[in-house]
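**Q** Sequence and predicted model, in that order:
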Amino acid sequence: MVAGPDVSAQTSPPAATPLPDTLSAAVEEEETVFYTSDRITYDIGDSTLVLTGNAVLKYDNITLKAGEVRFNTLTEMLTADRLPDSVGVAPEANLEPTLEDSEGTLVGARMQYSLKTRRGRILDGRTQYEEGFFEGRQLRIENENSLHIHIGSYTTCDRPEHRHYWLKVGKAKILRDDKAILKNVTAYVYGVPVFYLPFYILPLKRGRHSGFTVPTYGSGVTEGTYIRNLGCYWAASDYWDLRLTGDVESARGFLLKPYLRYAKAGRTNGSVGGSYQSSFGLKPTGWDIAANHWQELRPDLKVRGQAQFASRLSFVHGTTRGNDPTRLQSSLRSSFSLDKNWDQKSLNLSVSESSPTGKPVRPTTSLSFRLPSRPLFAPPQRRRTGGMPDFGASRNTDKRLWYQSILLGYNGSLRDQKQSTGTRQDIVNQFNGSSQQTAGGWFHFGPQGSYSETWFRQTGKGFDRQNAYNVGVQANTTLYGLFRTRIGRLQDVRHVMTPSVSFSQAGPRNASRSASFGLSNILQARTEHEDKTQKFDLLFVNLSSAYNFKAKTRPWSDINASVRVPANKVNVDGNLTYDLYRPVVQTFRRPWLKTASLNTSINLTGERSASTETFAGAFSSAQNVGSTGFGGSGSYGSDRFDENFDRIKGPWSVSLSHRYSVGRVKPDTSFSTSSHVVSALNRFDLDSLTGLFGLSNPVTAKWRVEHAFNYDVRRKTIVSHSFNFHRSLHCWELYFRWTPTGFNKGIYFRINIIAIPEIKIEQQRSSN
């Protein structure tokens, strides 16, 4: 049906009233068209309702506004226009055609929209998604979630009179809450074309999204001039994604690197990746494949596996970028395991293979069973009679007999493995026992022990056995001292002292016997003010040492003392080491101070005002697509530089640290400084800093600065020193890093679009 306004409310009544029945038949029975305007007419011959001046028409979740709206009741076609000035409609009533729905707003010079098919066309139209603006000579609405643009543009700059940049597109397809596919893209910066792309995928949703990766370039001795990480990332769904990148190296050729991830929360996850290298003549020079998989078949049954294959191990080393060469893997490894758990018991079957040459070798197979420690004499459970608890049983479940605290556990395994001289099969049985006892309610002690038996058969040696044991006991107690001070707010000071001692012995192979001693001290305070009580720690002091019964010389180890003063913004830690022996002759004597160290740190953060903007640049939330996290905030590129300094919780923060340590080799010699380092990390925005002094700062507004400094006082050298500068330039951002000294001495400059960080200009020069 059609509902119009009361005739008395109209400046000019409709030409024909009441409205004909054909109008109500043109729409579904349960839906209604609401409309209002300064003048309403109805052409019976054309079956067209004409709304003129402040025209508003609502249908379902759609609202159409314009200077004039025409509605054909037979075809259900809407036409909206902005009338020429000659018509005589007041300027404030001659609205620009605007189509609104629950997903957004479309504006244009002329609109046509079908209520029946939900399709339409807009001339000289524009719309906004998130922070981006789309414009086009013609916009075509395919459905509620799809919009096509012919000859248009895209930008995140919200200054239409002076765009800082825009992307000119030949065609574009916008999928709401997903992405925009742009074709024939030309990027303009201040009206100057800077580059062209045949297509570009623009994400319109947060989290993982498809797009191009951020390439890097440079040169090296082995690879020559190169461009790396050139490709794209496809977030296909919430369950899997694909990254396809490649490197071009003048000395080696092409390197293709696909990487696929998949995951389903709590059930399965894994990845498959690899690389393929060829010369510029397309002759293959190497390849490798790596995969891993984890899956929960049932809540108590899980499988996991990994595999790695390569044409040769040296190829894997040559394509591992940025790793420490000393930590490169020495072989290709593959493994598979199955884990079964039930009633706190576990069974594990695993098969693994390690090949230094890449050729198949005999895998190592193992089967292990674990029975966790449990009471040897479990406390009695409350019985149930006829489905009801026995309320006559004792309710004191906390008080247990001493033997009910005895715990026993078992671990067993079978293993078949290949060695350099043959094969070896092992059967290992290990039993563990422990108990925690309390005497008199204040003295705690716990004996523990383990025994293992290994049966093995080895090529050329036949059958043999080995056994090993380890027994020990540890004891401790806690003593309290309370001092009533009643000084100001300070009411009480409590001293908590915990002495402890332990003894252990192992054998028969690698026999050992030792004892260790410790004394923990905590000084606490309680204050009262305005009926509020607070308790906090004042000081921690710990002492420890040990005695080795098997040592022929220096059985006593050094006495270590640590002191810590906890505070909210200031931390003080000290460590002292005392030697109990004379140098050279190694005879026992009274303790003498051998080393001492003091670490002090101060951390201050300014309070953020309501107007202070959040410090977060375009790269501050970047997530490497190679990580295992899914669904979080992130981008499809990975920044080469760590720029987390943007994440400042206040307008400024100051972090100062001081590390000082001394030592000596003889008790009668003076101390020498072994380490003395001063560090500082200061982060602030210049606007707040100059505001503290009441200065006007039009130049420094919106600048954020980080200063890091590390100075070795002993060597009188600057270990590291850097300045980081960041400034928001409306829809762009500028980042500049200057490292005047240290290993990374040099500069790095970048200016990029905040919404599209891939569009950037960057330059780096360093001593490396």
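**A** Arrived safely, thanks for sending. Numbers count the residues shown, from 1 in each chain.

**Q** When you work out contacts or count neighbours from here on, use the C-alpha atoms and nothing else.
**A** Noted.

**Q** give me the number of residues near Asp398?
**A** Counted by other CA atoms under 10 Å, the residues lying close to Asp398 total 6.

**Q** actually Glu530, sorry about that
**A** With other CA under 10 Å as criterion, Glu530 counts 6.

**Q** now it: how far from Trp556?
**A** Distance, Glu530 to Trp556, using CA to CA, to the nearest Å: 52 Å.

**Q** Also Ala511?
**A** 18 Å.

**Q** same question, Asp247
**A** Taking CA to CA, one finds Asp247 at 59 Å from Trp556.

**Q** How about Ala680?
**A** 40 Å.

**Q** SS state for Leu23?
**A** State at Leu23, reduced to three classes by DSSP: H, G, I helix; E, B strand; the rest coil: helix.

**Q** neighbours around Thr628, how many?
**A** 12.

**Q** for it, helix, strand, or coil?
**A** Assignment for Thr628 (three-state DSSP): coil.

**Q** Please report the distance of it from Thr186.
**A** Applying CA to CA, the value for Thr628 to Thr186 is 35 Å.

**Q** residues contacting Ala506?
**A** 468-471, 512-513 (CA atoms under 8 Å, 6 or more residues apart in numbering).

**Q** Any idea how many residues pack against Pro499?
**A** Pro499 has 17 nearby residues by other CA under 10 Å.

**Q** same check, this time on Ile201
**A** Neighbours of Ile201 under the rule other CA under 10 Å: 20.

**Q** For it, which non-adjacent residue is spatially closest?
**A** Ile181 (4.7 Å; CA to CA, 6 or more residues apart in numbering).

**Q** Got another one to weigh against that:
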Amino acid sequence: MISAITSKTNAYDRKLHSLSFHTSALTDTIRKSGSKKDSIRMDTATQRVKINPKAGTALKSKVEYNAKDSILADISGKYLYLYKDAEVKFEGMTLKADFIRVDQQTMIVYAKGAIDSSGTYSGRPFMTGEGSDLIADSLAYNFKSKKAKVWSGVSKEGEGFIRGGQMKLNENKEGFLKGGTYTTCNDPDHVHFGIKITKAKVMENRVVTGPAYMYIEDIPTPLVVPFGFFPKTSKRANGIIFPSVGEDQQKGFFLRDMGYYLGLSDNIDAALKASIFTNGSYDLGLSSRYVVRYKYSGNLNFNYSNSRYGEEGTSTFQNTKDFQVMWSHGQSRQGTGSSFSASVNLTSSKFYQNTGNFVPLPNRFNNTSNSSISYSKTWQGKMPINLSSSLSASQQFNTGAINLTLPTLTLNGIQFTPFDSPRRIGPPTWYSKVRLTYGMALSNTVNTYDSLLFSSSAPPEHQFKTLVNHTASLQTSFNVLKYINISPNMPYTENWYFRTITKEYNAGNDQVETTYHNGFKAERSYALSVGASTTLYGMAQFKKGGIKAIRHTLRPNVSYSYKPDFSDPKYGYVKTYTDKNNNEVPYSVFESGSSSYGRSSVIGFGLSNNLEMKVRSAKDTVNGEKKISILNELSLNSSYNFAAKEFNLAPFSLAGFTNLFKTINLNFGASLDPYAVNDEGQRINKFSINEGGPLVNLTNANISLSANFNSKAKNRPQYTTQQQRDLYLVDPNPNNFIDFNIPWNVGINYAFNYSRSYSNGNRFNNFFQTINVNGDFNLTQKWKISGMTGYDVSSQTISPTTLSIARDLHCWDLQVYWVPFGQYKQYSIDLRVKSSILQDLKLSKRRPYYYDDAY
């Protein structure tokens, strides 16, 4: 006879006495310590059973039972049955299943799923809290010994899963598996690949197996191993990085990127890699990633290459050494007033060519490299002061030229209002707006070549030059006739140099020789300027039709500036030397001083325009109108120098931009020269219109159109800043991630440039036109195709073209990269497991660009 407790209150009341009677025999093991009452307490609202073991018995902790549908107990009191969403908790362990049976004498719990009305086996046992999470077809667990037996289980072990077979768990949380599968595929219905294991021992931080073989899509492969080892940890662990094997046409057979990974801590890791080639070449690399949550993150990479080409002892033999240093750092220090960032890419000019690494085509065409490290600090207050410092470098790979600034230091924001009072009442007067500002900048620069960098034998012109720049200004602003703003300014500049030069013509070798002198010398300059500007509005309103109003905004400006001639010998900033033709040639003693030669008295003028339109719109339920920008900006600027001996009027500069249909960006510009040109193509000091020509001559012009069209993203995940940093630790290269959430995306760019030139008395009109297209689209939900190409209309040639194909194979990735033609014709095919723990499980086929077609 079995007494039942159902979810209905009347049924529970009817069976309560019977259940209490039959369970009274168990009070020795499950009675609450110090209590003489029945130790089983029923709660009709939650149907929860709590068993408190008696002091001195085997169980020292409380066991909690819970079921959604019903709880059954047999007449002998030995077994307790829990149905539908049953749950058992004991000492941090939680077991859930659709059916649980508890042996209250042996304290062994048995759990399994149930077959629902559709015939599906569901509600499988799920156990957590005993090491890794575990789900199985059925399992048995002993509360006393803490041992378990599992049939057809699935447990998550690090990034992988162990599925199927039979497993026994001992009290040390170790598992002994027979006939299971190790895989990183998380598809619950079908495992796309796995490693069949005859037997294995699952420990806290590793899985050791006996003989095993690999299968893909239920097809066994000949890849068999006598034993296996899989790391199992939530923390970073050290391990060997297996190399890739192949052949390089120039360097021979190779083992590439073999090394060792170091999981130094939860915040930093490092990887040491090396590549060796049969001709004696080798590459060394160090990469490290670090992150401190909510503070900063970054990565550091260093690579060194020793490349050998040809046979040693022959004229064709070459031995080159190249390096690359890359560092990226970002931080978030909100509220501190300070920030630090770094983007460093220092590379020897032949690094990519000599290492033979597979480099995407857009990167290979980049002949320049720029690096920067910057720090800034702002002190808030009545007078905010900003201090910033930076290190920067730029390289030209084709020439080997390097420009370094190590470092710059800038201090600005210091200003005073000497004629204003803190107790002033009412609006400020023009003199209370008078401000005195000061700023300072230090720079240490050198322009040299990578072969001379930091060399003790480098000539003085290839050594660092230090400059300290001080700037101060006295300025104010006020309105005239209410709408015209006047802004006078008196700037002062003082530069400190620590090296000067003298130049002298040497008739013996027909060279101009430069002598360098170390020592302090200051260069001072000042000027006077005043500017006037205002804003004019024109409005046209329409009572009928779709157009409601058109507004035209004009911003005219005019300015005047005066600067003395600091090339006068009394200042000592400019000297002269006599060339071989007895001509006096001026030069700056500071190599490149800031003072311009000659006196200047310049009036500048300009006009900018903006055109907007309001249209009636039924979509806007609040205002019933919509604003449309017709012309975002159209400006015309020039200047006239009264002190110049010729060409007083500067060319007119025309520039503008606007948006068409919210999608197309249009930019245009032109340079218009008012002076005439003679038959030899030389500019003469006469206006073109006075020589029978046009008012102005078009010397160059440019137009660019860019548009981007894409579909709306489907369920695109929104990552927080911290999540983006965590993803960065997984892979710092964003190009390795394929976004399948955007069905299609197309970008089109058109550029047109015109310039005028003269040669041998003939005028040439030069036109350059290019069209570039890039885009991607989802062929299906799992196929992504992307590429870029272009066409040079002027030379009638196709621009470098690439095609990429990505296929999401659930737990595998297939990526194809192809350059179908041109100098860098190449392809690569990579099929790899997504999980990083099996990142060496991949198949690659590559043809680098430097291979012969016959290879």
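**A** Looks like it came in fine. Because the structure is predicted, anything quoted here is derived from the model rather than measured.

**Q** Might you calculate how far the longest strand anywhere in the second structure sits from the centre of the chain?
**A** With secondary structure taken from DSSP state E, the second structure has its longest strand at strand 484-506. Distance of strand 484-506 of the second structure from its chain centroid, counting by CA atoms, centre = their mean, to the nearest Å, is 40 Å.

**Q** Buried ones in it, by neighbour count?
**A** 485-497, 499-500, 502-503 (16 or more other CA atoms under 10 Å).

**Q** on contacts alone, who are the packing partners of the following helix or strand past that strand?
**A** Per DSSP states H and E, the first helix or strand lying C-terminal to strand 484-506 of the second structure is strand 511-526. Applying 3 or more CA pairs under 8 Å, 6 or more residues apart in numbering; DSSP states H and E, one finds that strand 511-526 of the second structure contacts strand 484-506.

**Q** for the stretch 201-350 of the first structure, what spans make up the helices?
**A** Ranges of helices within the stretch 201-350 of the first structure are 313-318, based on DSSP state H, counting those that start in this stretch.

**Q** quick one, strands of it?
**A** With strands called from DSSP state E, counting those that start in this stretch, the stretch 201-350 of the first structure shows them at 211-212, 216-220, 224-234, 240-249, 253-264, 268-278, 284-298, 301-310, 332-342, 345-355.

**Q** what residues does the longest one touch?
**A** Meaning strand 284-298 of the first structure. For strand 284-298 of the first structure, the external contacting residues (CA under 8 Å, 6+ apart) are 266-279, 302-312, 315-316.

**Q** try the second one
**A** Contact partners of strand 216-220 of the first structure, identified using CA under 8 Å, 6+ apart, comprise 225-230.

**Q** mean deviation of that strand from the second structure?
**A** For strand 216-220 of the first structure, the mean deviation from the second structure after alignment is 5.7 Å (mean CA distance after the TM-score superposition for the first structure).

**Q** between that strand and strand 240-249, how many degrees?
**A** Angle, strand 216-220 of the first structure to strand 240-249, by axes from the mean of the first three to the mean of the last three CA atoms, to 10 degrees: 40 degrees.

**Q** again with the last one
**A** In this structure, strand 345-355 of the first structure runs at an angle of 20 degrees to strand 240-249, with the same axes, to 10 degrees as the basis.

**Q** so after strand 345-355 of the first structure, what's the next helix or strand?
**A** Counting by DSSP H and E, what follows strand 345-355 of the first structure is strand 364-375.

**Q** Alignment lookup: Leu576 of the first structure to the second structure.
**A** In the second structure, the residue matched to Leu576 of the first structure (TM-score structural alignment) is Ala670.

**Q** what's the helix or strand for the residue nearest to that match when sequence neighbours are not counted?
**A** Nearest residue to Ala670 of the second structure in three dimensions, chain neighbours excluded: Ala701, at 4.1 Å (CA to CA, 6+ apart). Here Ala701 of the second structure is covered by strand 697-710, with elements defined by DSSP H and E.

**Q** with the first structure superposed, average distance for that strand?
**A** Strand 697-710 of the second structure sits 2.6 Å off on average (mean CA distance after the TM-score superposition for the first structure).

**Q** ok now do Ser588 of the second structure, which residues does it touch?
**A** Counting by CA under 8 Å, 6+ apart, Ser588 of the second structure touches 573-575.

**Q** Can you verify my assumption that Val291 of the second structure contacts Leu300?
**A** No. Using CA atoms under 8 Å, Val291 of the second structure is not in contact with Leu300, being 11.8 Å away.

**Q** Give me the more crowded residue out of the two.
**A** Set side by side, Val291 of the second structure and Leu300 show more neighbours around Val291, with 21 against 16, by other CA under 10 Å.

**Q** That one: what's it in contact with?
**A** 267-268, 297-298, 725, 729.

**Q** go again using 7 Å as the cut-off
**A** Applying CA atoms under 7 Å, 6 or more residues apart in numbering, we find Val291 of the second structure in contact with 267-268, 297-298.

**Q** what about burial for these, which qualify?
**A** Buried among the contacts of Val291 of the second structure (16+ other CA under 10 Å): 268, 297-298.

**Q** Would it be right to say that Thr23 of the second structure lies in a strand?
**A** No. Per three-state DSSP, Thr23 of the second structure lies outside any strand segment and is helix.

**Q** and the aligned partner of it in the first structure, how many residues sit next to it?
**A** Aligned by TM-score structural alignment, Thr23 of the second structure pairs with Thr17 of the first structure. For Thr17 of the first structure, the count of nearby residues is 10 (other CA under 10 Å).
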